[in-house]
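> can you look at this prediction? I've put the sequence above it.
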Amino acid sequence: MCTEVHASQHLPARSWYDLQHQITRCSYHERLGDWDEIVAIVDEVAPEAARRQYRALHTAVLCARARARAHQGRHQDADDDLARAVRACPRSAVDPLIVLEASKGLCATLRGQTRDGDLHFERAAAGCSAIGHRYHEKWIGELRAGATPRDRVAVTRRMELDTTEAAFVLNDVATILGAGHSLDLMAHRIVSLLESTGLRSRVTIERESDCEYQPDPSACCETAADGSLQVRLRGSDRRIDIRVAEVRSIEEFSFLKSLTDLVHAAVHRTVETEHEDSDQNLWPLTAGSSTDDAVFRSPRMIELIRIAVRLASTDLPVLITGETGTGKEIFARLIHDNSRVKRGPFIPFNCATVPRDLVESQLFGHRRGAFTGASETFGGVVRSAERGTLFLDEVGDLDLSAQPKLLRFLENGEVQPLGEARPQQVNVRLVAATNANLEALAREGRFRQDLLYRLGVAVIVLPPLRERKDEIPALASFFLARSAAECGRAGVRLADDFVAALLLYDWPGNIRELANEIRRAVALADDGMVLGARHLAPDIARPWHTRTDTEPVPDTGFPEIRVRLDQSLAQAMSTLEDQFIGHALRATGGRIADAAQMLGLSRKGLFLKRRRRGLVPPTDEPHVADA
């Protein structure tokens, strides 16, 4: 009757609890010895558990079907189920591992391999004892008693592992765990472990270079329909495939699954360690680094960052000065991220973009009806930064009428919205920035002197990019990688003359201008293109193309050589040698011995250099060589 009702209705997708209940049904039918019913239940449940990635549940039902099929004498089908269970079993959960080991023990014992069965039962029981799982411990005992022949009294003990062999195995395991940075070393130790087993004749290894670049190492395991298993290691431009053919038995699957888990652990450990080292050695890694327009590398900037981090731990207002595009907002965010209020909001406010009539109400808020057009009460930017950081950009452009209220806020932490009778207390950290000379503005009466003193308790002066050009190569690489990702370009690289041209330009727009120029060049590039100086905007490339005229060489009275920088080192050295040899021969009237002495060479050394350059007529070779 129930079956008919169920069949006639639309039921929702089965819940996890319903699927878990099927394991209980399997246990019930296992006590009754109803193996066909267990197989039918699992045939229905296993695909759903696999589809929804309930790995522990999937492992349990596969093991139940394997035990049922072993009792039916279908040992090959049971082994296939156990192999699927090994693949599905999550290594982070203990219960599925215990069930899997006990199921292996039952299947092996029913197949007549009592020694292997005892070994798996002992491993399952040891797992139960380790976590104090009394129910599973009792279940394993019942399972073992039901599978073991009645006349068996003695239990075959596990063979002892030779200490030397154990030491070799542990050494290989330790090396794999520590060799995530070296694919070749890891592959060598993996093959060493495989060759110490019966899989030796079925192991093949394949290496390939010049693959697509991959910064972090990775490992993956794949199984094929023909029963082979492949471990693929990737890192940098290398790929190593380790293939094991004809993996059939459950023991082989278990061994290879454990080995691949070990490789995954080694790779993840290496990646995490490298990232930890990066966090400790590269300063800073601030929040929002994927959108920041700066990467700081020079000692001068790193020292400024250290100062900013120290100031962040205080409640002092900080004033950041510098030309536009030097990274003032990045420093402001750095201070916020290292302050006591880092969990609060970071609110930027540009004083130059708000009309002077609205600055006061925007900063400090207003009540409804406080002035014409104030149809709603507005709390103000300062109060919106409560328990956080307010970043006042271009504070030098703040209207004089709003400066007294800002001063009161700095001194007492109070703001008084327009239309309110009483001031309100706020808890806000203030960081201000400007590209103007506030002292000059104060002398001209355009900025309050007392506000300058209050803002300038701690001042950070950011140098322009032209004064820290040693950062340009690192910045260029950073912006290239980011722009290539934004524009979907692969394999774009920077030529030496591109970076040299960047170094010759003065960058009035500083880091922002550099970022935009590289973004433009990458957007116009094709995949795999090498960007040269010719791909830069004309204004930026002009110092590079006119570099020989911009630096006059003082007249010393001696012959001089000019060498172009847009050529390889080998070409430049060849040109220099030709010029030196030609000058020495002219100065000595063609006398080989005197020219060689002038150049600091032997006669034969000078002859060999001239011959390599085709400067020696064939008729002269024997004569000069003999001399």
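Thanks, I have it. Only a predicted model underlies this, so the values are computations on that prediction, with no experimental measurement involved.
> all contacts plus neighbour counts: C-alpha atoms, from now on.
OK.
> tell me the secondary structure at Glu323.
coil (DSSP: H, G, I helix; E, B strand; the rest coil).
> with adjacent residues omitted, what lies nearest to it?
Asn435 (4.9 Å; Cα to Cα, 6 or more residues apart in numbering).
> next up, a structure to set beside the first:
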Amino acid sequence: MNLARKPDSKSGSAHVLLIDDDQDLLRLLSMRLQACGFRVSTATSAEEGLVRIAVEPPQLVLSDIRLPGKDGLALFDEIRSTRPTLPVILLTAHGTIPDAVQAMSRGVFGYLTKPFDSKILLAKIQQALQLSPVSAGQETGNGEVWRQGIVFRNSRMAELLEEARVVATSDASVLIRGESGTGKEVLARAIHRASLRAKAPFVAINCGAIPEQLLESELFGHVRGAFTGAASAHVGLFQAADGGTLFLDEIGDMPLALQVKLMRVLQDRAVRPVGATRAEPVDVRVLSATHRDLEAAMADGQFREDLYYRLDVVTLTLPPLDERREDIPLLAAYFVQQLEKKYGKGITGIAPEALEALASAAWPGNVRQLFNVVEQSCALATTPLINLTLVQRALRGPAMEALSYAEAKLRFERNYLVQLLKLTDGSVADAARIADRNRTEFYRLLQKHELSPDMFRSLPGNTGVAEQ
């Protein structure tokens, strides 16, 4: 097997994950791909592969179908449910070709029959990398300016940003879901900056913060004399955003009467201001966001089904801060850096015990609450390092301990361990202490999930925090 041909510049140094329980084939493939300029990670089971994907997402997965435990098809299904843009190529023996064909119909990028031709394998890998989105850590056409202010290490955030960058290049409507404070408007602004409309206006409005009688005028404008007090004409936000992007925050709180008018604007691409006799054309991309369950709202007759499908062409869901705890130190440090300029106190960072308190606290208010806690701590700080007392005060009570393993649901056990090892940079002693487990028991848990502490040490850092 000779894979001597070098990958082209677009796929060179791409990260490929190989999964196969045949150690000899794994070693051979790994050597050949590395010789071609690829960066290669390996796993001998689907479970280990999923861990490696969680630790450092590759740009391509190459997996055998027949694996111990969870097979390659089940592996693909799990990858597909969490990382739909990650291409997967399956290696199959003749007896499993029907399975591979079935997988192709479900979205597998391709499959190769063993023994395979090395040139065909390399061509298939090149094709997959050419069509797959650029990963969150790579340069895009306009650099990384588009996601400025978004700092993360969490793999779900990396995948989310990758999907956001892809959808930004289209004009598709995007519905951003997530709890309050997760950074929905920050993500919407990032999508706008990555789009072809970046030089045009970005206009945002909170649909739940304005009374119904004023919201219609704010969105669509009004003519002079349209109602009592309308002494002059008013340009609505749709017209103000012409050529650019309109972000409708908390769209689930929009009154039904206005939902009807919004639907007509989206259909006709024209706005009729209140009191006007004719509509005016507008060219606006609509992004919307909500923390509400719109499906339940539709069932209760509180949200129009036709509007829902018009807005929800693509859904992006921001994870709560509790599910991306490894990002808390990065976020806190980023906020300190920003706030130091505001307060000018020479604050250089956060004391280790204070940082641990932040990392293990509950965050019902998500990133917005974290920013508030860091700002309050900066405002009251009298030393270069923010200490534990200031953080505890800002948290309005003693710092909460990290969840113990017994409190974590079994199906999230692996992700919980991954987050702990990321948080501690692979330190088993620190991770075991936070999880409230002795080291012997913690090592058994790591072995159960095929986790190696070495996988979490010296990981390439991501720069790029969803703000408040």
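Happy to help now that I have it. All figures in this text were calculated on a predicted structure; none of them were measured in a lab.
> TM-score for these two?
Once superposed, chain against chain, the TM-score is 0.54 (TM-score structural alignment, normalised by the length of structure 2); 273 aligned residues with a Cα RMSD of 2.8 Å.
> so what does the residue nearest to Glu323 of structure 1 match up with in structure 2?
Counting by TM-score structural alignment, Asn435 of structure 1 lines up with His291 in structure 2.
> now do whichever strand or helix holds Arg300 of structure 1: distance to the chain's middle.
Using DSSP states H and E, Arg300 of structure 1 maps to helix 299-312. With Cα atoms, centre = their mean, to the nearest Å as the basis, helix 299-312 of structure 1 stands 25 Å off its chain's centre.
> have a look at how far, on average, that helix is from structure 2.
Superposing on structure 2 places helix 299-312 of structure 1 at an average distance of 0.9 Å from its equivalents, by mean Cα distance after the TM-score superposition for structure 1.
> mind listing what's buried in that helix?
301, 304-305, 308-309, 311-312 (16 or more other Cα atoms under 10 Å).
> how about the strands in the stretch 351-500 of structure 1?
Secondary structure of the stretch 351-500 of structure 1 by DSSP state E, counting those that start in this stretch: the strands cover 389-393, 414-415, 424-425, 429-434, 458-461, 493-494.
> same question for structure 1.
203-208, 214-223, 229-236, 238-244, 318-321, 346-350, 389-393, 414-415, 424-425, 429-434, 458-461, 493-494, 530-531 (DSSP state E).
> hang on, the earlier thing: now the residue nearest to Glu323 of structure 1: how far from Gln22 of structure 1?
Remark: distance between Asn435 of structure 1 and Gln22 of structure 1 (Cα to Cα, to the nearest Å) = 71 Å.
> now do the helix ranked longest in structure 1 against strand 238-244, angle only.
Identified as the longest helix of structure 1 according to DSSP state H is helix 250-281. Orientation check (axes from the mean of the first three to the mean of the last three Cα atoms, to 10 degrees): helix 250-281 of structure 1 against strand 238-244 gives 160 degrees.
> now helix 250-281 of structure 1, how far from the chain's geometric center?
Taking Cα atoms, centre = their mean, one finds helix 250-281 of structure 1 lying 16 Å from the centre of the chain it belongs to.
> now it against strand 229-236, angle please.
Going by the same axes, to 10 degrees, helix 250-281 of structure 1 makes 10 degrees with strand 229-236.
> can you state the direction angle for helix 250-281 of structure 1 and strand 214-223?
Using the same axes, to 10 degrees, the direction of helix 250-281 of structure 1 lies 170 degrees away from that of strand 214-223.
> next, the buried residues of helix 250-281 of structure 1.
So for helix 250-281 of structure 1, counting by 16+ other Cα under 10 Å, buried means 250-254, 256-257, 259-260, 262-271.
> correct me, but Asp337 of structure 1 touches Thr286?
Yes - using Cα atoms under 8 Å, Asp337 of structure 1 is in contact with Thr286, at 7.3 Å.
> compare the two and say which is more crowded by neighbours.
A direct count of neighbours by other Cα atoms under 10 Å for Asp337 of structure 1 and Thr286 places Asp337 higher, at 19 against 16.
> so what does that one match up with in structure 2?
Aligned partner of Asp337 of structure 1 by TM-score structural alignment: Arg193.
> nearest residue to that match in space, please, no chain neighbours.
Trp146 (4.9 Å).
> let me see the contact set for the match of Asn435 of structure 1.
Contacts for His291 of structure 2 were tallied using Cα atoms under 8 Å, 6 or more residues apart in numbering; they are 177-180, 250, 252.
> which non-adjacent residue is nearest Val244 of structure 1?
Val244 of structure 1's closest residue in space is Val203 (Cα to Cα, 6+ apart), at 4.7 Å.
> I meant Val341 of structure 1, not that one.
Nearest residue to Val341 of structure 1, sequence neighbours excluded (Cα to Cα, 6+ apart): Gly388, at 5.1 Å.
> the one you found: neighbouring residues, count only.
Quick note: Gly388 of structure 1 (other Cα under 10 Å) scores 23 neighbours.
> residue contacts, whatever residue of structure 2 lines up with it?
Gly388 of structure 1 maps onto Gly244 of structure 2 when the alignment is built from TM-score structural alignment. By Cα under 8 Å, 6+ apart, the contact set of Gly244 of structure 2 is 192, 197-202, 283-285.
> which residues are contacting stretch 323-341 of structure 1?
By Cα under 8 Å, 6+ apart, stretch 323-341 of structure 1 touches 286-287, 292-294, 305, 308-309, 311-314, 320-322, 342, 346, 387-389, 391, 393, 429, 431, 433-435, 462-465, 509-513.
> weed out the non-buried ones from those.
Using 16+ other Cα under 10 Å, the buried members of the contacts of stretch 323-341 of structure 1 are 286, 293-294, 305, 308-309, 311-312, 320-322, 342, 346, 387-389, 391, 393, 429, 431, 433-435, 462-465, 509-513.
> counterpart of Met157 of structure 2 over in structure 1?
Aligned against structure 1 - with TM-score structural alignment as the criterion - Met157 of structure 2 pairs with Met301.
> distance of the closest residue to that match other than its chain neighbours relative to Gly605 of structure 1?
Nearest non-adjacent residue to Met301 of structure 1, counting by Cα to Cα, 6+ apart: Leu462, 8.0 Å away. Per Cα to Cα, Leu462 of structure 1 is found 55 Å from Gly605 of structure 1.
> got it, and Pro345 of structure 1?
Pro345 of structure 1 is 73 Å from Gly605 of structure 1, by Cα to Cα.
> more neighbours, those two?
Set Pro345 of structure 1 next to Gly605 and count neighbours by other Cα under 10 Å: Pro345 wins out with 16 against 12.
> ok, now which ones touch the more buried one?
385-389.
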